[in-house]
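S.K.: no sequence on this one, just coordinates:
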């Protein structure tokens, strides 16, 4: 039996597609004054930016994608699904507290930081260990992307990416690059989990002698 409905592939695939497509179009609209390496995505979504409405729509669609995917990934542990849904709500909440076109914004930073953290830790929280579930076969395997070691490794990678972004923000070298890398990885991982759930089938873990 497959462990995720077919539509979860659509919801999870929508996140990276709309994210990358949105920032690509928005930075073209912003023109040559915008530096993709040195400027963050928040500049594109700031009130008054040429791509403001586009990026606002992207954030809403991105958040909805995370929410739908969290609902559909029933094989994932509940806390992980809750964290993924929280990341989706944070993305939507960013539309209510857009960053100013220049300077900082405490509320925007808090909401964005919360989203980064939730999306970084959800893989580890969603992990499951093989061999649990009972039955004559001695338990069940789990989709490889929900394997405990794989999930923790994914979270460690995303946390490292978030730390890299934080350092770049302070030093001012290439925060735009760091932000794009970490947000893309965070957007792709739900799709990886969904695919692993779709292709994996129940297979009993053989009991020991």
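M.R.: It's in. Please read these numbers as outputs of a predicted model, since none were measured by experiment. Residues are numbered from 1 along each chain as shown.

S.K.: all contacts plus neighbour counts: C-alpha atoms, from now on.
M.R.: Will do.

S.K.: Correct me if wrong, but residue 19 is in a strand.
M.R.: No: according to DSSP: H, G, I helix; E, B strand; the rest coil, residue 19 belongs to no strand; its state is helix.

S.K.: Comparison target, given below:
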């Protein structure tokens, strides 16, 4: 199994911090008119929003982080690395194609949905054979659980968006899971490498 470099901790660890910091700062700039329970992150990144540049920059940075993690995560199956990179590219596209201030956009929504799909699929696609010999987060069981949690969160988000429910909470939950899992996988790989490293003569 190929070794994961320690520098992979930087992009994987930065993604959740940048994402949460971005929406927290942008929401503070937007003020009390913004309802974080029912309104989505896209509202913060829409043209004309007070925190437009903050949220847009955060989404762009998260995309770069996912791309960097995909490069460094050499122990994962190639299909998973490609899916993670595609999710990162979708995040870049979401930043470059913000929703209009008037409301939803088919183009923006399509790009965001594509990103959700790739980031929900990448854990199971990244799983490797080896059972107990593989890093914990790259085993099929945990990978399936992660993909199922992300898929379930995305489904809740779609339902909440359609019926006027807590779409903001649902979106934050699923995007938090999607930004955290790459870090979990990287840490799992590094710990596995440390435990299985041959003793120094």
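M.R.: Great, that's in hand. Since this is a predicted model, take the numbers as computed values, not measurements.

S.K.: you'd agree residue 199 of structure 1 is up against residue 2?
M.R.: Yes: shown here, residue 199 of structure 1 and residue 2 form a contact pair, counting by CA atoms under 8 Å, at 6.7 Å.

S.K.: the strands in structure 1, which residues?
M.R.: Taking DSSP state E as the test, none of structure 1 falls into strands.

S.K.: residue in structure 2 matching residue 165 of structure 1?
M.R.: By TM-score structural alignment, residue 165 of structure 1 lines up with residue 157 in structure 2.

S.K.: Neighbours of that match, how many?
M.R.: Look at residue 157 of structure 2: counted by other CA atoms under 10 Å, it has 22 neighbours.

S.K.: number of nearby residues for the residue nearest to it when sequence neighbours are not counted?
M.R.: The shortest distance from residue 157 of structure 2 to any non-neighbouring residue, by CA to CA, 6 or more residues apart in numbering, is to residue 170 (4.8 Å). Using other CA under 10 Å, residue 170 of structure 2 is surrounded by 24 other residues.

S.K.: ok, now which ones touch residue 170 of structure 2?
M.R.: 153-154, 156-157, 160 (CA atoms under 8 Å, 6 or more residues apart in numbering).

S.K.: try residue 56 of structure 1
M.R.: Residue 56 of structure 1 touches 45, 95, counting by CA under 8 Å, 6+ apart.

S.K.: gap between it and residue 203 of structure 1?
M.R.: Note on residue 56 of structure 1: its distance to residue 203 of structure 1, by CA to CA, to the nearest Å, is 43 Å.

S.K.: go on, residue 26 of structure 1?
M.R.: If you go by CA to CA, the gap between residue 26 of structure 1 and residue 203 of structure 1 works out to 46 Å.

S.K.: between those two, which one's more packed in?
M.R.: residue 26 (23 against 12).

S.K.: Counterpart of that one over in structure 2?
M.R.: Using TM-score structural alignment, the equivalent of residue 26 of structure 1 in structure 2 is residue 26.

S.K.: ok, the nearest residue to its match once chain neighbours are set aside - contacts?
M.R.: Take residue 26 of structure 2 and drop its neighbours on the chain: the residue closest to it by CA to CA, 6+ apart is residue 51, 4.2 Å away. Residues counted as contacts of residue 51 of structure 2 (CA under 8 Å, 6+ apart) are 25-27, 29-30, 44-45.

S.K.: Residue 183 of structure 2 - how many residues pack around it?
M.R.: Residue 183 of structure 2: 22 neighbours (other CA under 10 Å).

S.K.: let me fix that: residue 119 of structure 2
M.R.: Counted with other CA under 10 Å, residue 119 of structure 2 comes out at 29.

S.K.: now swap in residue 24 of structure 1 and tell me
M.R.: 12.

S.K.: do residue 1 of structure 1 as well
M.R.: 10.

S.K.: State the distance from it to residue 43 of structure 1.
M.R.: In terms of CA to CA, residue 1 of structure 1 sits 45 Å off from residue 43 of structure 1.

S.K.: now do residue 149 of structure 1
M.R.: 36 Å.

S.K.: follow-up on the earlier one: return the closest of the contacts of residue 170 of structure 2 with respect to residue 99 of structure 2.
M.R.: Proximity of the contacts of residue 170 of structure 2 to residue 99 of structure 2 (CA to CA) peaks at residue 157, which lies at 17.1 Å.
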